[in-house]
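[1] Quick one, structure for this:
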Amino acid sequence: MADKTLDVIIIGAGISGINTAYRLQEGLPDCSYAILDARSEMGGTWSLFKYPGIRSDADLHTFGFAWEPWKEDRAYADGPSILRYLKKAAAKHGIDKHIRYQQKVLRADWSSGVQNWKVEVLVNQTEKMNIYCRFIVLGTGYYDYTQGLNTKIPGIESFKGTVVHPQFWPKNFDYSNQKVVIIGSGATAATLVPAMSEKVSQVTMLQRSPSYFITIPLSSSLAGFIRRWLPENLALRLIRIRYLLLAYFLVYFCQIFPNKSKEILRKQTESQLPKNIPHDPHFVPSYLPWQQRMCIIPGGDFFAALRTGKANIITDHIETVKEKSIRLKSGQELDADIIITATGLKMLFAGGTKFFVDGEEHHPADKHVWHGALLQDFPNLAFIFGYTNAPWTLGADAASQLFVRLLKGLRKRGMASMVPRIKDSRSVKEVPWLDLNSSYIKAAVEHRVLPKGGDIGPWKPRGNFLQDYMHARWGDITTGLQFYPIRPAQKE
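    Alright, predicted model coming up:
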């Protein structure tokens, strides 16, 4: 079974894939495309994750689409609200009609002879088929949908209670009146604590190393004032710009004034803690602010849960897990009916798709990234990746707009394909593509999951939305690229 050759195949119907589809429709309305998704529902992360309290740790004015403004009063939203927003946006612009569900991409083969990709797809987990396209866009996110990060927890196999990973939360899971221990110190753990605290007997966040926490208001009185007095479109645009500037101010202030940032964060955290929980050691990380992602606490609900007495935080190392408890290296023992392993995500590039160029397998981990959107030696392939130090969608949108501009340029020049090339590998020094030292990113680097960054020119990692946006719209898009003309047989 095969299709006619499409212009573009987008892999993934999450926020990155939907946004890319919109940018294609906007910039190249005659472009034929399909979105392939292995699951039966659009939304990516916001469809997959079902754990209590799931929410965005970025405001929806910047995490949402630039072309479909977030109109709710609260700037930070829960998972179901975000999923409804994505579905509504996709339906409004007809993007949902291009999505093909239950189609998992297994491999993609590029042929220089015909200058297109043959994409092998598993349909409904039973039938294989091939689809042909000129371009592939990876909107697959960054983690494995089928496996969590395999963190070694000594003795976990001895536990007689229930062990749950947030990524695979059981349907209708009842944790009422249970003693819950959440292992982890990141955003997921910080979200679960307040969400579960109302029903449980006791919930304890057990962390090996602390994170920075910052409380952000759920909504803004200034945003409300702007919406009250200005036309809606102008008001929403100004609110988005305000949140964009605030996000970057936070990151750059922490990077430029790390000691002052630590002092401010300490004072804010101490003011919200109950008397029985000290600031040290639970909120004193071993790294500087924004060397890892900060835990954003909308409305301060995490600290409110601590103040009720039903939630607690412990900083220690696990010696072993027993049948009904966890023994810590300090000698303390935590009773537990449920253990939640919020220890991170297993990173996976391109959803595990295998790539071949003229019969030779190409591994993304061996290649450098061109302007945060293309891969060295991969013809006509883009990947859409967001920011790690700012709202994801900003980076994803910069990459999507760059891709569409590249397609327009190919048409204008009468070219069929483009390939990022490094003429002399010695001229580019390898640097980390993602500038964070979180444990799950370290694990991905160790296992060669991610592509590489470079120290010069188009190979340097991204990180500044304004620069990336301006480059996507008006910057140099030829350096580091080789272009190949349309072959006679391809011309209509």
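[2] okay, CA-based contacts and neighbour counts for the rest of this
    Noted.
[3] Pull the contacting residues for Phe403.
    With contact set as Cα atoms under 8 Å, 6 or more residues apart in numbering, Phe403 has these partners: Ala373, Ala382.
[4] tell me the SS of it?
    Classification of Phe403 by DSSP: H, G, I helix; E, B strand; the rest coil places it in helix.
[5] now it: how far from Gly359?
    25 Å (Cα to Cα, to the nearest Å).
[6] next up, for comparison:
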Amino acid sequence: MAKPFDVVIIGAGVSGIGMASRLSVESPDHRFVILERRQRAGGTWDLFRYPGVRSDSDMFTYGFQFRPWSNCRTLADGDSIRNYVEDTARHYGVDEHIEFGMHCTAAEWDTQRQLWTITATHELSGETRQWTARFIVSGQGYYRYDQGYRPRFANEQAFQGQIVHPQHWPKDLDCAGKKVVVIGSGATAVTVVPAIAKSAAQVTMLQRSPTYIFSLPGWDRMTEVLGKVLPAERCYAIARRRNLFVWRSTYKLCQRYPKAMRWFFVGQARRHIGDRFRMEDFNPSYDPWDQRLCAVPDADLFKAIRSGKADVVTDGIVRFTAKGLELRSGRQLDADIVVTATGLELQMFGGMQLSIDGKPYDVSKKMIYKGVLLQDLPNFAWILGYVNLSWTMKADMSSLYLCRLFKHMQQHQQAVVIPRDDENSCLEESVLDALSAGYIERSNHLLPRQGRSAPWTVRHDYEEDQQMMMQTPIADTRLETLAAPAPRRGKVIRRAA
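    Predicted coordinates:
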């Protein structure tokens, strides 16, 4: 049997490539492999191909801290981000460690051997393969990649046009000269609408309820100017700190002064849209940041509405008709194409089933230790990004913490680490309860739980995480550690002092 890997990283998106790059620098003696289900690196940015797909976080904070984003475009398109992830993998040599097309279906921990066995099926050949590893790092996020959330509407079969979900956008779909209805008001909808409005005859964003939408400059002119007099790395550091301050301050202001921030966002939409602005289309019933804000570059959505190429309708759907949609208000919306930007579905670990010595592990009844290790699960980490900042801000912190953990385990001859809760800390709330988005409410029961206090809380707070993950000692009485079995001797079990 092949020698076990020190680490198996699952997923070659921003989380997996970021983890592998950090590992190659911080712990170059660790043998690792990356198992990626798709045929190329990029994760989300290789999956989503709908028109206009882009980041909804600025790239100076979304990009890797260890490999600065070098473009002044604020919200980058999907192809640029995917290329950036691939370039980073090549730069650190981790592309040579990727096994593509591998759908991980199961991972079982063997206590006696102190090893994980990961089972995967090749997406193209159907071949089943296995890897053994001392540690698993899941960089798969929490979205289901097979399909998005797709509610069924009455009388869909009568519609004579085409119905498309953005997660599976057809390569040959042509919206030129067509009437398009986009169902939804989240990040995908506000991206698709202005992109296809450039060629479509008419685009209507049909929403059940409004979302907070705000405009950012599409090009970072301040950084561009500074780049003429300062080194590139210095410019990046300044832009990153500035944008982090702006995002954190915006979130805190929304939490502290929701009424004032509501009118700020609504007022921005009113100014950009002008006479075509309707309050009921841009004034959500919830407070800012109860759900994630939607960012648009250079007010592109608002400009499309102002020009008349796009429209927003706030209404409910009664049924499909042959030519479009019948709404609760009695209005008829004609359409050649209906885009169901109705959201995503959650799925833990890409559907991979976890077990310990043959017994299934139920993550929905467990907590997360310091936002990265899972309670009662040996040598297993899950990289969870921020919901109120750029995903990679937290993902990179998790990678650094894991590298600290690996060094600590080496120094103290520890083979296994298991977070234990001796204080009955588990609560009913999930780790994403900070948001009330539909995709979270639908699948909250699948997610890990919150704890009463640190290190079992997931607060999505950058300062707290910096303190908890990067400044406190690795050794903790909540971490049970096991030494590797010595010849002719049993396991040594101890708690870290």
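[7] In contact with the counterpart of Gly451 of the second structure in the first structure, which residues are there?
    Here Gly451 of the second structure is matched to Gly454 in the first structure, going by TM-score structural alignment. Contact partners of Gly454 of the first structure, counting by Cα under 8 Å, 6+ apart, are His368, Val369, Val428, Lys429, Glu430, Val431, Pro432, Trp433, Lys460, Pro461.
[8] These, buried ones only, as a PyMOL selection?
    Entered in PyMOL, the line below selects the buried ones among those, by 16 or more other Cα atoms under 10 Å:
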select buried, resi 368+369+428+430+431+432+433+460+461
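[9] Tell me which residue of the first structure lines up with Gln332 of the second structure.
    In the first structure, Gln332 of the second structure lands on Glu333 (TM-score structural alignment).
[10] sec struct for the residue nearest to that match when sequence neighbours are not counted, please.
    Excluding the flanking residues, the one nearest Glu333 of the first structure by Cα to Cα, 6 or more residues apart in numbering is Arg327, at 4.4 Å. Assigned by three-state DSSP, the conformation of Arg327 of the first structure is strand.
[11] just Ala41 of the second structure next, same as before
    Secondary structure for Ala41 of the second structure, judged by three-state DSSP, is coil.
[12] what's near enough to touch it?
    Ala12, Gly13, Arg82, Val85, Glu86.
[13] Relative to Gln414 of the second structure, how far out is the nearest residue to the first one once chain neighbours are set aside?
    Nearest residue to Ala12 of the second structure, sequence neighbours excluded (Cα to Cα, 6+ apart): Ala41, at 5.1 Å. Spatial separation of Ala41 of the second structure from Gln414 of the second structure under the definition Cα to Cα is 32 Å.
[14] Trp116 of the second structure now?
    Applying Cα to Cα, one obtains 16 Å for the distance of Trp116 of the second structure from Gln414 of the second structure.
[15] The two: which is more packed in?
    Remark: of Trp116 of the second structure and Gln414, Trp116 carries more neighbours, 29 against 19, as counted by other Cα atoms under 10 Å.
[16] what's the burial count for Met205 of the second structure?
    Met205 of the second structure: 24 surrounding residues under other Cα under 10 Å.
[17] Surely it is in a strand?
    Yes: under three-state DSSP, Met205 of the second structure falls within a strand.
[18] Do I have it right that it meets Thr191?
    No: checked against Cα atoms under 8 Å, the pair Met205 of the second structure and Thr191 is beyond contact range at 10.8 Å.
[19] in the stretch 201-350 of the second structure, which spans are strands?
    Per DSSP state E, counting those that start in this stretch, the stretch 201-350 of the second structure carries strands over the ranges 202-207, 213-216, 294-297, 310-314, 317-320, 324-327, 332-334, 337-340.
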